[in-house]
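> Provided below are the primary sequence and the corresponding predicted coordinates.
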Amino acid sequence: MKAIIPVAGAGAKLRPHTYTQPKALIPIAGKTILSFIVDQLHEGGITEFIFIIGYLGEKIQDYVKFAFPHITYHFVQQTERWGTGHAIELTREIVGDDEVFVALGDTICEYDVKEMINSPYSMLGVKKVDDPRNFGVAEMGLDGFIEHVVEKPTIPKSNLALVGLYKIKETAFMYGCLKHLFEENIKTQGEYSLTDALDFMIKRGAKFKAFKVKNWFDCGKKDTLLESNATLLKKSGGNVTDSHTFKGTIIIPPVSIAPNCSIKDSIIGPHVAIGANTKIEQSIVRESIIGSYTNLFEVVLDNSLIGSDASVKGLSRSLNIGDNTEIEFG
């Protein structure tokens, strides 16, 4: 089985951070979003990955080569963003006849990877949500199989949202249905949707089961990213290496502090993730994500997202600051 991870999106909802960093490389709870996905699938037994890249794709390539030397990887360029269906179709030659597992590059979920892989059926990850209108939706039949999937329905007939995890056993069938979308120019909200191709498969006899994810962490915008960071830190307990010595500083767990940080006369936590080589003095930071090589001096941060190589001096409350930024409060 090969894993396909589309990471070509521009991440507009996470700007200004995604002006300089792909969304999949945004840090959360001490790791990148992409690391959570790849590590989880690799631990479940998948060793070959196809990354669909586009915007800032060279950063994805550099990161994968550095962070995952133990996997086999391929890169496919998506120069035009025409939707998830278009992205997956670009992988046809690399996939061949192998089964595939598609995990969208901004989706962190908790589920049993091995159980999903070993299932004799194609499977779609689902989670019950209060308002499914902004998601793909799965409708279940009485026989326990999925009988219909639809992308962002105006009037949903189910509250089972598709979470962006797809195991496909009949890959040739899937690529044939994708080809049908292109030939007939069938689009949803102006894009070729993988959900539409899967629905064509179901209508033509393919069998899909649903597997429920235990937790689904939304990393698509600042507020939900910070909420997911807090939840994941609670689950992991955080990580502060033994080599750290923080003079005059109180650490309120859970927090994650990367190597080579200097923190002095500050209060850090709870639910704070700090990147490597960051310097913090005379500051209070809680419920926030701070990038690498960043300097904070005399600031009070709450529910803030600070990029890498940024500098903030003065007093503040809640910030959303991208990379390579300098702010001084008078």
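Everything's here; your move. Residues are numbered from 1 along each chain as shown.
> Please make it C-alpha for all contacts and neighbour counts, starting now.
Noted.
> which residue ranges form the helices in this structure?
Taking DSSP state H, the helices of the chain run over residues 33-43, 57-67, 84-89, 92-95, 113-118, 171-184, 194-203, 222-236.
> where's residue 234 relative to residue 228, distance?
For residue 234, the distance to residue 228 equals 10 Å [Cα to Cα, to the nearest Å].
> between those two, which one's more packed in?
residue 228 (20 against 16; other Cα atoms under 10 Å).
> ok, and the closest non-adjacent residue to the more buried one?
Nearest residue to residue 228, sequence neighbours excluded (Cα to Cα, 6 or more residues apart in numbering): residue 217, at 5.5 Å.
> Would you check that that neighbour makes contact with residue 127?
No - using Cα atoms under 8 Å, residue 217 makes no contact with residue 127, being 11.1 Å away.
> coming back round to it: share the number of residues neighbouring the residue nearest to residue 228, please.
As a burial measure, residue 217 scores 18 neighbours (other Cα under 10 Å).
> before we move on, the earlier item: JSON lines please, covering the helices of the chain and showing distance to residue 139.
Output for these, formatted as JSON lines (distance: least, Cα to Cα, whole Å):
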{"stretch": "helix 33-43", "distance to residue 139": "26"}
{"stretch": "helix 57-67", "distance to residue 139": "35"}
{"stretch": "helix 84-89", "distance to residue 139": "20"}
{"stretch": "helix 92-95", "distance to residue 139": "28"}
{"stretch": "helix 113-118", "distance to residue 139": "19"}
{"stretch": "helix 171-184", "distance to residue 139": "19"}
{"stretch": "helix 194-203", "distance to residue 139": "11"}
{"stretch": "helix 222-236", "distance to residue 139": "26"}
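> Put this next to the previous one:
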Amino acid sequence: MKIIVPMAGRGSRLRPHSLTVPKPLIPVAGKPIVHRLVSDIAKVLGEPIEEVAFILGDPAFFGDDVVASLTALAEELGAKASIYRQDQPLGTGHAIMSAAPSLSGPAVIAYADTLIRAEFNLDKDADSVIWVKQVDQPEAFGVVKLNDANEIVELVEKPEEFVSDLAVIGIYYFKDVGALKTELQYVLDNNVINGGEYQINDGIKRMMADGKKFVTGQVDEWMDCGNKKVTVETNQRMLGFLEKDGENMISTSIKKENANIIEPCFIGENVVLKNTTIGPFVSIGADTVIEESTVKNSIIQSHTTIKNANLDNAMIGNHVKYNGNFETISIGDYSVLE
């Protein structure tokens, strides 16, 4: 089994946090989004992963440190890491075809801006599985249309009239991803463009027209990391899940002085807490110092100093110095507010 991860986008909706760190590498509940996604997919697939192919953007942004992090992630799963570059932002179909040498055999394609909680068995009789989640406002999503046999017969983007309430979450299984490669090559060669880009859906629709069987897979939880608000919410939900799993999320190397921790929280290595209440639902990166503060429902990254703060629903980057009484804030890396 292979896992293909398109992650070349700049994550503009998560700025300022994605200005210096690619969005898939921003930690949620103490672990980079893409690391958590790939690890969770490998766990629920329950079979050996032979290769993880990552599709990155500009090397000036997705540099050697990113490549090293992703290579280590694949190796942790006992898999080979393959690194590809999408040289132009020409859409989801174009991104996948940037990894053309890896597009053979059974594979999962997963976009690195979402997290899941699921337990499932792959339908090996189907040519493809598209994972979906039931939603309250299907008109805001791409959805699947099913026939009487519960097979997918159509993909509809943001339907104006009700088609179904099963939203596509951006994770796909292909029994032979080479079939998708063939159809996406046709899309590129014949300049089939939707929304100004080459889309994965156009390759999938050609597979359907060729008689390939598509079915749905459903996840228990689907958590977005598209912008600051939903990323903080996802951090909260993930901490709750990890607590139920019995995962230890508080480092033994933290230093506390008149400090109170209300779990669930993730607290990294060498964090210092003085005259402070942390939690619930807070993630704090390594080597951060928080003094004279109250923090809840927030993400604070590493090597940051927080003083005299009352934070709720906040997201603060790496190497930040913050001293103030704002409550709901979003501060990117290397910022100073004193």
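Good, I have the coordinates. If you're wondering where the values come from, they're calculated on a predicted model, not measured in any experiment.
> After superposition, what is the TM-score?
After superposition, the two chains reach a TM-score (TM-score structural alignment, normalised by the length of the first structure) of 0.94; 325 aligned residues with a Cα RMSD of 1.6 Å.
> do you know which of the helices of the first structure lies nearest residue 146 of the first structure?
Closest of those to residue 146 of the first structure is helix 194-203, at 7.8 Å (criterion: Cα to Cα).
> buried ones in the closest one?
194, 195, 196, 197, 198, 199, 200, 201, 202 (16 or more other Cα atoms under 10 Å).
> What's the match for the third one in the second structure?
Using TM-score structural alignment, the partner of residue 196 of the first structure in the second structure is residue 202.
> quick one, what contacts its match?
Contact partners of residue 202 of the second structure, counting by Cα atoms under 8 Å, 6 or more residues apart in numbering, are 93, 184, 187, 192.
> if we can go back for a sec, identify, from the buried residues of helix 194-203 of the first structure, the entry nearest to residue 213 of the first structure.
Residue 213 of the first structure lies nearest to residue 195 out of these, by Cα to Cα, at 18.2 Å.
> Just to check, the closest one is in contact with residue 150?
Yes - look at residue 195 of the first structure against residue 150 with Cα under 8 Å: they come within range, at 6.3 Å.
> any idea how far the match of residue 196 of the first structure lies from residue 292 of the second structure?
The value you get for residue 202 of the second structure to residue 292 of the second structure, if Cα to Cα is used, is 55 Å.
> One more: residue 46 of the second structure?
With Cα to Cα as the criterion, residue 46 of the second structure and residue 292 of the second structure are 46 Å apart.
> Which one's more surrounded, these two?
Neighbours were counted for residue 46 of the second structure and for residue 292 using other Cα under 10 Å; residue 292 has more, 17 against 12.
> Now check the first structure for the residue matching that one.
Matched by TM-score structural alignment, residue 292 of the second structure corresponds to residue 282 in the first structure.
> dump the residue contacts of that match.
Taking Cα under 8 Å, 6+ apart, one finds 264, 265, 266, 297, 298, 299 in contact with residue 282 of the first structure.
> Give me the neighbour count for the aligned partner of the third one in the second structure.
Yep, that's residue 266 of the first structure we're talking about. With TM-score structural alignment as the matching criterion, the partner of residue 266 of the first structure in the second structure is residue 276. Neighbours of residue 276 of the second structure under the rule other Cα under 10 Å: 22.
> Now tell me what touches stretch 310-317 of the first structure from outside.
Applying Cα under 8 Å, 6+ apart, the contact partners of stretch 310-317 of the first structure are 291, 293-302, 304, 321-330.
> are any of those residues buried, and which?
Among the contacts of stretch 310-317 of the first structure, the ones that count as buried by 16+ other Cα under 10 Å are 291, 293-302, 304, 321-323.
> show me what contacts the residue most central in space within the first structure?
Central residue of the first structure (Cα atoms, centre = their mean): residue 106, 2.2 Å from the mean position. Shown in contact with residue 106 of the first structure (Cα under 8 Å, 6+ apart): 7, 23, 24, 33, 34, 218, 219, 220.
> so which of those is the most crowded?
Neighbour counts for the contacts of residue 106 of the first structure peak at residue 23, which has 30 neighbours (criterion: other Cα under 10 Å).
> In space, what's closest to the equivalent of residue 22 of the second structure over in the first structure - neighbours in sequence excluded?
Counting by TM-score structural alignment, residue 22 of the second structure lines up with residue 22 in the first structure. Using Cα to Cα, 6+ apart and skipping residues adjacent in sequence, the residue nearest residue 22 of the first structure is residue 56, 6.1 Å away.
> distance of the one you found from residue 24 of the first structure?
For residue 56 of the first structure, the distance to residue 24 of the first structure (Cα to Cα) stands at 11 Å.
> One more: residue 47 of the first structure?
Counting by Cα to Cα, the gap from residue 47 of the first structure to residue 24 of the first structure is 19 Å.
> Matching residue 115 of the second structure against the first structure, which residue comes up?
Using TM-score structural alignment, the equivalent of residue 115 of the second structure in the first structure is residue 108.
> What about that match, how many residues nearby?
23.
> so how far is stretch 12-31 of the second structure from its chain's centroid?
Distance of stretch 12-31 of the second structure from its chain centroid, counting by Cα atoms, centre = their mean, to the nearest Å, is 10 Å.
> now what about that stretch, what contacts it?
Around stretch 12-31 of the second structure, the neighbours that count as contacts under Cα under 8 Å, 6+ apart are 7, 10-11, 32-35, 61-62, 112-113, 226-228, 231, 234-236, 238-239, 265-268, 282-285, 299, 301, 316-317, 330-333.
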